[in-house]
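Engineer: Generate coordinates for the sequence data below:
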Amino acid sequence: MLASAYDFHLFDLDGTLVDAEWAYTRGVFDRVGNRLGRRFSDDQARILWHGLTGSRNETLRSWGIDPDAFWDAFHAEEDPRVRAESTYLHPDAERVLAAVEGPTGLVTHCQEFLTGPVLDALDLHDHFDTVVCCTESTGWKPDPTPLELAMDDLDVGPDRARGYYAGDGEGDVGAAWNAGLDAVHVERLGHAERGRCVLGDHRVESFDPLL
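Structural biologist: Purely as a prediction, here's the structure:
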């Protein structure tokens, strides 16, 4: 696969283009655990942060945790400034964003109050012609609606142009296919840690093969 073979480009953010330092992630889960009166192990923190089991809400329920209570606590403990300072851009992501031509969008589960500061800190705003942060009203990946909103903003679509969506999770692949796009799965953690192999139209460990 070459990105140049596509007319437009859609990307996920966390785990795909950027990642947060582990110390930040561990600290957030320590504080969330204090709010909920329980402790999250390192494995549990990684599973939820990266969505390793697919649906985070189903995982929370299987651990006896109410998802609404968890997300309320989680968002209350995420500090936009500290999150931005603790987030780094993968070098291969920087290369692909500099190289792609044509309409380019970002579709992320990362909430707007966090996404903006991260893009500011990493000087990424100019790389995207549209940014869609998923909400209850847009739906959550693998629902295609967030991707369709981005395509509407870009005035593109699978019926008019060839595009792909690149992400690190199963939901990203599902959203791409449900929206009629090619799916690029970026496996940054390795199959062993994920515990499964995620299929996609293209499977890469970095964006360099797209160049």
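Engineer: contacts, neighbours, all on C-alpha from now
Structural biologist: Noted.
Engineer: which residues in this structure form strands?
Structural biologist: 8-11, 18-20, 87-89, 104-108, 130-133, 163-167, 182-186, 202-204 (DSSP state E).
Engineer: possible to save those strands as JSON lines with distance to residue 50 and mean neighbour count?
Structural biologist: What follows is those, written out as JSON lines (distance: least, Cα to Cα, whole Å; neighbours: other Cα atoms under 10 Å):
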{"stretch": "strand 8-11", "distance to residue 50": "16", "mean neighbour count": "24"}
{"stretch": "strand 18-20", "distance to residue 50": "10", "mean neighbour count": "18"}
{"stretch": "strand 87-89", "distance to residue 50": "14", "mean neighbour count": "19"}
{"stretch": "strand 104-108", "distance to residue 50": "13", "mean neighbour count": "23"}
{"stretch": "strand 130-133", "distance to residue 50": "17", "mean neighbour count": "21"}
{"stretch": "strand 163-167", "distance to residue 50": "11", "mean neighbour count": "26"}
{"stretch": "strand 182-186", "distance to residue 50": "12", "mean neighbour count": "24"}
{"stretch": "strand 202-204", "distance to residue 50": "17", "mean neighbour count": "17"}
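Engineer: any chance of those in TSV, plus distance to residue 36?
Structural biologist: Formatted as TSV, those follow (distance: least, Cα to Cα, whole Å):
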stretch	distance to residue 36
strand 8-11	33
strand 18-20	23
strand 87-89	25
strand 104-108	26
strand 130-133	26
strand 163-167	30
strand 182-186	33
strand 202-204	37
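Engineer: and this one, so I can compare the two:
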Amino acid sequence: MSSSVSYRALLFDLDGTLAETDSLHLPTWVEVLAPRGIEVDEAFYKENISGKSSADIVRDLLPNLSDEEGRSIFEAKEASFRERAGELEPLPGLLDFLRETKGRGLATGLVTNAPGENVEAILPALKLQDFFDTIVLSDETEAVKPDPAPYNEALKRLGVSPEEALAFEDSVSGITSAVDAGIPTVGVASTQEPGRLSEAGVFVVVEDFTDPGLLALIRG
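Structural biologist: The predicted model follows:
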């Protein structure tokens, strides 16, 4: 893993990229979908839920619900998730990597489909509440991942071109969003098979942030 590019900004997804959150998201989806006759196991979760916004998940799985009914389901799910957020820990190597990033003067952005309330719960649990220069939430753009709009907004806010940014994503949906925005993307294989991330368009896959090649990327 090497790079001759001098990056100016690093852009991070939240769920599955900064922390392993599926172990909390999966049981909360089980809770709210089981009464509706939908069984959620790990395979179903990876195929139908991972990387998508809660609103889109409910809309896709329960298309006959009214907007109000759908909202009540995903709001209950997210409230249950936030109650457990204190259990979260950053992915291995993340904090050291972010300290190196800041020490080199790179700008940082968080680009997530998660609700703002979730971000407010997760970042303090990971001790990252003061780290990001900008945070792009799902309700702040005209479309959510896999659309490139969230990443385009992050680039605009930080004043960098796509080639000057590096994105970190763990899901096909997120990778599609970043790659379609023209941003070189690192796949974090915390929730999906490495091959699937490569097929989605990343230029390299890492298991977590202990991979020494990541420091080589930002050191140029």
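Engineer: residue farthest from the centroid of the first structure?
Structural biologist: For the first structure, the largest distance from the centre (Cα atoms, centre = their mean) belongs to residue 37, which lies 28.1 Å off.
Engineer: and it, what is it in contact with?
Structural biologist: Applying Cα atoms under 8 Å, 6 or more residues apart in numbering to residue 37 of the first structure gives no contacts.
Engineer: Quick one: map residue 118 of the second structure onto the first structure.
Structural biologist: In the first structure, residue 118 of the second structure lines up with residue 114, judged by TM-score structural alignment.
Engineer: what's the spacing between the residue nearest to that match when sequence neighbours are not counted and residue 100 of the first structure?
Structural biologist: In space, and not counting its chain neighbours, residue 114 of the first structure is closest to residue 80: 5.0 Å by Cα to Cα, 6 or more residues apart in numbering. As judged by Cα to Cα, to the nearest Å, residue 80 of the first structure and residue 100 of the first structure stand 28 Å apart.
Engineer: Could you do residue 27 of the first structure as well?
Structural biologist: 35 Å.
Engineer: For the equivalent of residue 133 of the first structure over in the second structure, which non-adjacent residue is closest in space?
Structural biologist: Matched by TM-score structural alignment, residue 133 of the first structure corresponds to residue 137 in the second structure. Excluding the flanking residues, the one nearest residue 137 of the second structure by Cα to Cα, 6+ apart is residue 112, at 5.6 Å.
Engineer: What are the contacting residues of the longest helix seen in the second structure?
Structural biologist: Ranked by residue count under DSSP state H, the longest helix found in the second structure is helix 67-84. Residues outside helix 67-84 of the second structure that contact it (Cα under 8 Å, 6+ apart): 24-25, 28-29, 31-32, 54-55, 58-59, 62, 117-118, 121-122.
Engineer: of these, closest to residue 96 of the second structure?
Structural biologist: Closest approach between the contacts of helix 67-84 of the second structure and residue 96 of the second structure, by Cα to Cα: residue 122, at 18.2 Å.
Engineer: For that closest one, the count of nearby residues, please.
Structural biologist: Neighbourhood size, residue 122 of the second structure [other Cα atoms under 10 Å]: 27.
Engineer: repeat for residue 104 of the second structure
Structural biologist: 12.
Engineer: just residue 102 of the first structure next, same as before
Structural biologist: With other Cα under 10 Å as criterion, residue 102 of the first structure counts 12.
Engineer: Can you give me the distance of the nearest residue to it once chain neighbours are set aside to residue 161 of the first structure?
Structural biologist: Excluding the flanking residues, the one nearest residue 102 of the first structure by Cα to Cα, 6+ apart is residue 8, at 5.4 Å. Distance, residue 8 of the first structure to residue 161 of the first structure, using Cα to Cα: 7 Å.
Engineer: measure the residue nearest to residue 102 of the first structure to residue 158 of the first structure for me?
Structural biologist: 10 Å.
Engineer: and what of residue 66 of the first structure?
Structural biologist: For residue 66 of the first structure relative to residue 158 of the first structure (Cα to Cα), the value is 38 Å.
Engineer: Same question for residue 46 of the first structure.
Structural biologist: From residue 46 of the first structure to residue 158 of the first structure the distance is 34 Å (Cα to Cα).
Engineer: cool, residue 95 of the first structure as well?
Structural biologist: Relative to residue 158 of the first structure, residue 95 of the first structure is positioned 25 Å away (Cα to Cα).
Engineer: who has more neighbours, the two?
Structural biologist: residue 158 (16 against 13).
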